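>>> Take a look and give me a structure for this.
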Amino acid sequence: MPVLKSDTLDELDLQVLCALEIDGRASFSRIGQVLGVSDQTVARRFRRLSAEAGLRVVAVRDAAALGRDQWMLRLRCTPDSATVIADALAKRPDTQWIGLASGGTEIACMTRPRSPGEHDDLLLGKLPRTPSVVEIRAQQLLHRFYGGPTGWSRKFGALTAEQEAALRPGTWPPAGPARLEPEDEPLLAALERDGRASYPELQRATGRSESAVKRRLAALLASGAVYIDVEYHSEVLGHPVAALLWITTSPAAVHSVGEALATHQEVAFAAATAGPSHIVVTAVFPDTAGLYAYLSGPLGRLEGVQHVESMPFLRRVKQLTYQRPR
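Model prediction:
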């Protein structure tokens, strides 16, 4: 796979970022040992990435592993209301990956309901009663081809296969069954704020013993119910342009097209969907010329692709858990 280039981060920055995507709770000393630098150097680079790249390490509940429905929403709004609605959606704990598109009149939003009630409240309650929402289109995610625990920065090729293997947690691949218990909520809430929270901090947040916290977190990560992810601004990696691509294929080609898309260096997320289109993709580019080159080149030439609707983001409002400032 071709190695991507960043204009603003150096090789070590990319290596640290990639290491954290593989194991977000890895100690600075462990990362430094694998990369051949000191733990103080890793700590400095971590602080730089946090300040300049918006780096945050957070826990994510894996809806696919937990067998929970997840939806991509497209909301067409009146021109003067989209920003307000997007900001309100970003404050909800059952949403992620929110972007403004179509000149600021359309919102794209991925749901992450923690219960069936949250899902019904959003799709059947709040949104239909919002007068400024002109149209709601919802497509259920059926199968993830790329994304989730597999991060986009790994496509930069910053780490060798040996370094990736040395950083990968010993519980990989996850071993089920994946499930969450009500008593996990304080632990998850703390990790959703800071995925690198120390065990003493998690002990104080949960009221459980440090050994109990260690065992439960290890079990959650081993089952795949939860994974530790990173969020950051793709702009500092030289890729400020992002777009949702709604792809229609022949039914027999859905899986082969999805698997091929997962290998494309521009693709940060790809999933099969139920609805008018068959696959949804989040892709990132250095500029609009890069978007055009991808649509007319690698994607346009992909066998089985029948139709593509591109939806460039005017502004990304929310990533995993964090509402981005305007």
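>>> only C-alpha atoms for contact and neighbour calcs from this point on.
Noted.
>>> Am I right that residue 205 is in contact with residue 191?
No: in this structure, residue 205 is not within contact of residue 191 by C-alpha atoms under 8 Å, at 9.8 Å.
>>> These two: which is more packed in?
Set residue 205 next to residue 191 and count neighbours by other C-alpha atoms under 10 Å: residue 191 wins out with 22 against 15.
>>> What are the neighbouring residues in contact with the residue lying closest to residue 303 once chain neighbours are set aside?
In space, residue 303 comes closest to residue 257 once its chain neighbours are excluded; the distance is 7.4 Å by C-alpha to C-alpha, 6 or more residues apart in numbering. Residues counted as contacts of residue 257 (C-alpha atoms under 8 Å, 6 or more residues apart in numbering) are 249, 302-305.
>>> what do you get if the cut-off is 10 Å, keeping everything else the same?
Contact analysis of residue 257 by C-alpha atoms under 10 Å, 6 or more residues apart in numbering lists 145, 247-250, 272, 278-279, 299, 302-305.
>>> That one belongs to a strand?
No: assigned with DSSP: H, G, I helix; E, B strand; the rest coil, residue 257 falls outside any strand and is helix.
>>> what's the burial count for residue 174?
19.
>>> helix, strand or coil for it?
coil.
>>> quick one: residue 303 and residue 258 touch, right?
No: with contact defined as C-alpha atoms under 10 Å, residue 303 does not reach residue 258; the gap is 11.2 Å.
>>> Looking at those two, which is more packed in?
Neighbour comparison, residue 303 and residue 258: the larger count goes to residue 258, with 23 against 13 (by other C-alpha under 10 Å).
>>> Would you agree residue 288 is in contact with residue 240?
Yes: judged on C-alpha under 10 Å, residue 288 makes contact with residue 240 at a distance of 9.4 Å.
>>> Can you list the residue ranges for helices in the stretch 201-326 of the chain?
Under the criterion DSSP state H, counting those that start in this stretch, the stretch 201-326 of the chain carries helices at the ranges 210-223, 254-263, 288-296.
>>> So which other helices or strands are in contact with the longest one?
Based on contacts counted as 3 or more C-alpha pairs under 10 Å, 6 or more residues apart in numbering; DSSP states H and E, the elements that helix 210-223 packs against are strand 56-61, helix 185-193, helix 199-206, strand 226-231.
>>> Can I get these in CSV including distance to residue 294?
Shown next, in CSV, are these (distance: least, C-alpha to C-alpha, whole Å):
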stretch, distance to residue 294
strand 56-61, 29
helix 185-193, 34
helix 199-206, 44
strand 226-231, 24
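>>> right, and these - which one's nearest residue 172?
For the helices and strands packed on helix 210-223, the distance to residue 172 is smallest for strand 226-231, at 11.0 Å, taking C-alpha to C-alpha.
>>> The structure of the following sequence is requested for comparison with the preceding one:
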Amino acid sequence: MNLDKRRVVLPVLDREQDRLLAHALQIDGRAPFRRIAEVLGVSDQTVARRYTRLRSAGTLRVVGLTDPLRLGEVPWFVRVRCAPGAAGAIGEALARRPDTTWVSLTSGGTEIACLVRPGGTGGGDTLLLEKLPRTPRVVDVSAHCLLHVFFGQDLSLFTKSGPLTAEQVAALKPANAPDRLLSDPAPAPAYPLDEADGRLLDALARDGRTPVGELAAATGWSATTVRRRMAELREAGVLYFDLDFAPRVLQGNFRAALWLNIEPAAIEAVGAALAAHPEVSFAAATTGDFNIYASISTGDAGAFYRYLTGPVAALPGVLGTSTSPIHRAFKGAGPL
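From the prediction side, this is the model:
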């Protein structure tokens, strides 16, 4: 499912209600519709019907994902520069791979940017170093290791500027969710998973709201064990729930990738500042000439200009910047 391809035009009231529901699901993707309905002041049936409509239209879905750093993986930002006219086919091919997320078309339609999760500390070389450089009409490939996430994963633009009140947010927040705006920079050993865990996580990646009964059938566990294991994985920071949604419907109309070259002493301060900016949906430290990457969303190009010349210009230790408008998303947070 490519959520970015669909253009869904909704009445203003419906869009406001959809944003309320999306914010609630961003807080807890597996919150019972009954609890969401109580917080929003509507009926269970209204919430269930609205989510079903949004998901069926390809507008919004809940996905259960894992933190690669917590699992001991080495994720990579990969930028693929293509010959004119080739980026679409290459982007679609990358989106079909199970080890890619956030596959986007940038830089005037000639560059593909994506995040690659090789699934282990030594994997991914085949994709990065062998296949892509030899692919016809690929001009150049660069890869940058993701080192630390400042903002993202289970946090999004809704976390900062969603329509729910503080009281509604508190009522929806799950008890086992980590209370943070920044990921913990302290190193931790890779969290062990077994085959049944893998089946559980695969099912949740396809549909974060998969019923417990179906998860029990997929894993061979009892329903009680499924609930307990999901709670353990969430508390350990391995499993989180995110939204894959159509940007044209639920967020700003202008999106861009921002690469920053920051003095090493200022990286933590800049990451914390970006995490608080309402325009930033994701921010992370990386290797390479540009050591911080951020995904930006604004209402239009003018608002992006004001963001660059205002909050970005005020950041400490900036040695250089690079920006690329995002024209199309081939793949979002979850599996295609």
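>>> picking that back up, what do residue 303 and residue 258 of structure 1 both touch?
Contacts common to residue 303 of structure 1 and residue 258, judged by C-alpha under 10 Å, 6+ apart, are residue 249.
>>> Filter the contacts of residue 257 of structure 1 down to the buried ones, ChimeraX style.
Selection of buried members from these for ChimeraX, criterion 16 or more other C-alpha atoms under 10 Å:
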select :145,247,248,249,272,278,279,299,304,305
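>>> just to revisit the earlier point, out of the helices of the stretch 201-326 of structure 1, which comes closest to residue 45 of structure 1?
Nearest to residue 45 of structure 1, of all the helices of the stretch 201-326 of structure 1, is helix 210-223, at 25.7 Å by C-alpha to C-alpha.
>>> And residue 115 of structure 2, how close does it get to residue 260 of structure 2?
According to C-alpha to C-alpha, to the nearest Å, residue 115 of structure 2 stands 17 Å off from residue 260 of structure 2.
>>> do the same with residue 153 of structure 2
Noted for residue 153 of structure 2: a distance of 20 Å to residue 260 of structure 2, by C-alpha to C-alpha.
>>> what residue of structure 2 is the furthest out?
residue 222 (30.3 Å; C-alpha atoms, centre = their mean).
>>> list the contacts for the counterpart of it in structure 1?
Alignment note (TM-score structural alignment): residue 222 of structure 2 maps to residue 209 of structure 1. When contacts are counted by C-alpha under 10 Å, 6+ apart, residue 209 of structure 1 touches 199-200, 202-203.
>>> rerun that using 8 Å as the cut-off
Shown in contact with residue 209 of structure 1 (C-alpha under 8 Å, 6+ apart): residue 203.
>>> ok, back up a step: select, out of the helices of the stretch 201-326 of structure 1, the one closest to residue 183 of structure 1.
helix 210-223 (10.4 Å).
>>> Mean distance of that closest one to its aligned residues in structure 2, please.
Helix 210-223 of structure 1 differs from its equivalent in structure 2 by a mean of 2.0 Å after superposition (mean C-alpha distance after the TM-score superposition for structure 1).
>>> quick one: contacts of that helix?
The set of residues external to helix 210-223 of structure 1 that reach it, using C-alpha under 8 Å, 6+ apart, is 171-180, 187, 199-200, 202-203, 226-227.
>>> so it versus helix 185-193, what angle?
Computed with axes from the mean of the first three to the mean of the last three C-alpha atoms, to 10 degrees, the direction of helix 210-223 of structure 1 lies at 70 degrees from that of helix 185-193.
>>> Pull out the buried residues from helix 210-223 of structure 1.
Result for helix 210-223 of structure 1 [16+ other C-alpha under 10 Å]: buried residues 210, 213, 217, 219-223.
>>> mind listing the strands for the stretch 51-200 of structure 1?
Using DSSP state E, counting those that start in this stretch, the strands assigned to the stretch 51-200 of structure 1 run over residues 56-61, 71-77, 95-101, 106-111, 133-146.
>>> Make TSV out of those and add distance to residue 119 of structure 1.
Listed next are those as TSV, based on distance: least, C-alpha to C-alpha, whole Å:
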stretch	distance to residue 119 of structure 1
strand 56-61	15
strand 71-77	9
strand 95-101	10
strand 106-111	8
strand 133-146	12
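>>> Those strands: which one's closest to residue 33 of structure 1?
strand 56-61 (20.3 Å).
>>> by how many degrees do that closest one and helix 185-193 diverge?
For strand 56-61 of structure 1 against helix 185-193, the angle by the same axes, to 10 degrees is 140 degrees.
>>> what's in contact with strand 56-61 of structure 1?
With C-alpha under 8 Å, 6+ apart as the test, strand 56-61 of structure 1 has contacts from 20, 24, 50, 188, 191-196, 225-232, 320-321.
>>> pretty sure residue 86 of structure 2 is in contact with residue 137, am I right?
Yes: judged on C-alpha under 8 Å, residue 86 of structure 2 makes contact with residue 137 at a distance of 6.4 Å.
>>> picking up where we left off before, let me have the contacts of residue 257 of structure 1 in CSV, adding distance to residue 95 of structure 1 as columns.
As requested, these are exported to CSV (distance: C-alpha to C-alpha, whole Å):
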residue, distance to residue 95 of structure 1
145, 20
247, 23
248, 25
249, 27
250, 30
272, 19
278, 22
279, 20
299, 28
302, 31
303, 33
304, 31
305, 29
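>>> And stretch 275-285 of structure 1, what's buried?
277-285.
>>> The top helix by length along structure 2 - contacts with which helices or strands?
Across structure 2, the longest stretch assigned as helix under DSSP state H is helix 12-27. Packing contacts for helix 12-27 of structure 2, counted by 3 or more C-alpha pairs under 8 Å, 6 or more residues apart in numbering; DSSP states H and E, involve helix 33-40, helix 44-56, helix 157-161, helix 166-172, strand 239-245, helix 247-250.
>>> List the contacts of the equivalent of residue 305 of structure 1 over in structure 2.
When structure 2 is aligned by TM-score structural alignment, residue 305 of structure 1 is paired with residue 318. Shown in contact with residue 318 of structure 2 (C-alpha under 8 Å, 6+ apart): 260-263.
>>> Next, find the distance separating residue 318 of structure 2 from residue 304 of structure 2.
Residue 318 of structure 2 is 18 Å from residue 304 of structure 2, where distance means C-alpha to C-alpha.
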